[in-house]
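> All I have is the shape, not the residue letters:
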């Protein structure tokens, strides 16, 4: 029997080592690692393996953000570098076709990996019927010898009173697949998702208003990150309203008419062709029947682990990964991969280390981008660390001048001690954060980093210069 045949040769009543409910990033990574460790795995998925990240979130959005970068590059070439280039138009069907091809090839790849690993993929909605048993609709019952992994993910948070069924009011799951390009969009929510979608639509020619209830964008990040990000978005023509709230919104002809209360308490009417609601995500546990296994969600809808070192719930043998986990889990795809590896290795009886969420990078793929790892300055001071801070604008190094888009590096460290956090804003910083992930994760001190030489001229040179400054060896800082 081939691996592909083995992956489908499972019937109701099967007893297996591990049952994974949900085939998103957390679920399929658990299944692949468990199978690689010699465990027999059944993966139940009611939609497509790959989950939100692959089909509606991370991958299609980043594909379109890359196209947006190309559009922005044409304008920069003409306006800054004297390259006589013009943009004729955006061929929306062609853009969509390329995006969908990337998603399709990734989906085929994940399915192929699961088949080669011998994971039994069962199609259908699954629910718990006991502490070791699962029923998959239309298929039947399965029993797990070692454990069950809950990986059912999340969905966009909606707001009461909005007609989410109309084409003019969409969530982040729907926005990429709405027909055509709107001429104007009101984005509600200034977290990473809202900022990315605001940036994308602006690059593709839309007038964009971005509304965030908190007093700054990406409010979980360092205040300097928020300030530089807002400056960059405003420079691109995006209207940013922080400390503002949506009072009401209704479909008005081919668009939406919304009332927004500004930070000054003023009432303002905003008209746009589309309202994009990006106010966070909520865990999906509908139909899972947690009570059948003696489980319940917390007050926010999460399934909290009783043991974070194993990501094991209050019921021994039932583990949780991905967006079902409450903070300090991050609800990020790359964190879900790490959680899946941890749970699979735990179920295989290996010694494991808990996920270090403080060392997980956080990225916003807008223009400008943001990337961070570790504690913000406020968090570090709130934990009573004796803090020193080093900052450097990207334009203080030659490559930053070449890019000409501003940005900065900020390092938060203990005085005479380890690095607590690194925060970046600017072009391509999503590709620069890996070094800082190692710095924070390995408890390095600024002097440890300062002895290593960064290539010149590069943007990452600004990271090295910031650490040189903290180590008392600064060159170009003033």
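Nice, thanks for sending it over. All values reported here derive from a predicted model rather than from experimental measurement.
> CA atoms for contacts and neighbours, from now on please.
Fine.
> Do a quick rundown of the strands in the stretch 51-200 of the chain.
For the stretch 51-200 of the chain, the strands defined by DSSP state E, counting those that start in this stretch cover 120-123, 126-128, 133-136, 140-150, 154-156, 169-171, 184-188.
> Take this one as well and set it beside the first:
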């Protein structure tokens, strides 16, 4: 078959790119070797949120008395929790199938590979191959769990995020290696269900990409939940120990031994760039990622790459936007789109972590802003002073805002608290519009809400605090 656009990979970058291509009038096909929706819908963003919601519901029931409700005894049915999560993922994947059909996109099931410039070879599950022509090819093959040399994932004793979502039974104890989003989310889920969890983090603090104040707050809350945290530590070796594992952990004060039923390796991701035919076409890569320009074209004209396989934040919403920018740039070249799309500002990408309490951030941390030469004004408003948070029984956490003292530019926002992932978009939009602190204070925020705490934090930064 001959197409205008073929997209390899149907995750949140690939399927969005395919839909946008179809909307612009391109004859489009998408190649997928497993399930439509990719890792995000099937093994990442969506099913993990279903697991986390089950844990949150259990916490609500366990603390029902605090709300004046007598709920009686409660316990988690681990199998049912896993089953619900898989059902949510399946429903979302079927939703993508519907979108492909609605937008008249051909779905080519199999493993895609660049055969030549303008040609994609697809091998199905039976080993049969077919070659398809396309003027434009978009690579969107995503990433997988990264393996450390001394922490090989065997799927049983040492697991990755995929296995963590479908364990046959709940472990009594778990060592989580790495405290990024994946690590702290699973730590919360399993600890809430009753698993004894120990987090081992190589860096000096957990969630190390976040503002230091966020890290301190989450560590304090997690320790209160009974989660053991070891920073400045690394797992040097793991060996089977009867029904469980024994891990040798190197710390600042020496080596210790930890025992658990299972080890979850959550040390980041590795891009899927192997066996794609990149080398044969001379497509440039660096540090395991495909190099692209601001419109996601590789060094080979007509071949593009987006999402986790290119430099930049490995986030679903980033991949989706990259897919749209990529296709609109192609559309402009083909006179199917009115103007060149605006390149993405990677300094204004929101990051969200769905542990409890949630974490959301965008822009500069306080430390990064100072290192960039800014004189800053910083405001911090605790949710313990929020009427809505207190009424909801969620007084933990805070909102921290950072502004440039000279011009009032909004440099960054960092939040930890209930549902803060729903609030961060305000800062993203305001920063995009180059809003100053005064314009935000002049915008009336609804009361009582968690979102008004953003305004309260800005008031703190400028010495105008009313509620603190």
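Good, I have the coordinates. Because the structure is predicted, anything quoted here is derived from the model rather than measured.
> And the TM-score between these chains?
TM-score of the superposed chains, computed with TM-score structural alignment, normalised by the length of structure 2, equals 0.94; 456 aligned residues with a CA RMSD of 1.5 Å.
> Let me know which of the strands of the stretch 51-200 of structure 1 is the nearest to residue 291 of structure 1.
Nearest to residue 291 of structure 1, of all these, is strand 126-128, at 8.2 Å by CA to CA.
> Tell me which residue of structure 2 lines up with residue 319 of structure 1.
Aligned counterpart of residue 319 of structure 1 in structure 2: residue 304 (TM-score structural alignment).
> Kindly confirm my reading that that match is in a helix.
No - Residue 304 of structure 2 is assigned strand when assessed by DSSP: H, G, I helix; E, B strand; the rest coil, not a helix.
> Helices of structure 2, start to end?
14-23, 38-43, 45-62, 78-102, 161-164, 181-192, 212-225, 278-281, 316-333, 366-371, 387-391, 425-432, 437-441, 452-461 (DSSP state H).
> any chance of these in JSON lines, plus mean neighbour count and distance to residue 340 of structure 2?
Listed next are these as JSON lines, based on neighbours: other CA atoms under 10 Å; distance: least, CA to CA, whole Å:
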{"stretch": "helix 14-23", "mean neighbour count": "25", "distance to residue 340 of structure 2": "15"}
{"stretch": "helix 38-43", "mean neighbour count": "24", "distance to residue 340 of structure 2": "28"}
{"stretch": "helix 45-62", "mean neighbour count": "19", "distance to residue 340 of structure 2": "31"}
{"stretch": "helix 78-102", "mean neighbour count": "17", "distance to residue 340 of structure 2": "26"}
{"stretch": "helix 161-164", "mean neighbour count": "18", "distance to residue 340 of structure 2": "38"}
{"stretch": "helix 181-192", "mean neighbour count": "23", "distance to residue 340 of structure 2": "34"}
{"stretch": "helix 212-225", "mean neighbour count": "16", "distance to residue 340 of structure 2": "38"}
{"stretch": "helix 278-281", "mean neighbour count": "14", "distance to residue 340 of structure 2": "27"}
{"stretch": "helix 316-333", "mean neighbour count": "22", "distance to residue 340 of structure 2": "6"}
{"stretch": "helix 366-371", "mean neighbour count": "15", "distance to residue 340 of structure 2": "31"}
{"stretch": "helix 387-391", "mean neighbour count": "16", "distance to residue 340 of structure 2": "44"}
{"stretch": "helix 425-432", "mean neighbour count": "17", "distance to residue 340 of structure 2": "18"}
{"stretch": "helix 437-441", "mean neighbour count": "16", "distance to residue 340 of structure 2": "30"}
{"stretch": "helix 452-461", "mean neighbour count": "24", "distance to residue 340 of structure 2": "34"}
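> could you redo those helices as JSON lines and give each row distance to residue 2 of structure 2?
JSON lines is the format used below for the helices of structure 2 (distance: least, CA to CA, whole Å):
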{"stretch": "helix 14-23", "distance to residue 2 of structure 2": "15"}
{"stretch": "helix 38-43", "distance to residue 2 of structure 2": "24"}
{"stretch": "helix 45-62", "distance to residue 2 of structure 2": "33"}
{"stretch": "helix 78-102", "distance to residue 2 of structure 2": "18"}
{"stretch": "helix 161-164", "distance to residue 2 of structure 2": "35"}
{"stretch": "helix 181-192", "distance to residue 2 of structure 2": "40"}
{"stretch": "helix 212-225", "distance to residue 2 of structure 2": "51"}
{"stretch": "helix 278-281", "distance to residue 2 of structure 2": "20"}
{"stretch": "helix 316-333", "distance to residue 2 of structure 2": "17"}
{"stretch": "helix 366-371", "distance to residue 2 of structure 2": "49"}
{"stretch": "helix 387-391", "distance to residue 2 of structure 2": "56"}
{"stretch": "helix 425-432", "distance to residue 2 of structure 2": "40"}
{"stretch": "helix 437-441", "distance to residue 2 of structure 2": "51"}
{"stretch": "helix 452-461", "distance to residue 2 of structure 2": "52"}
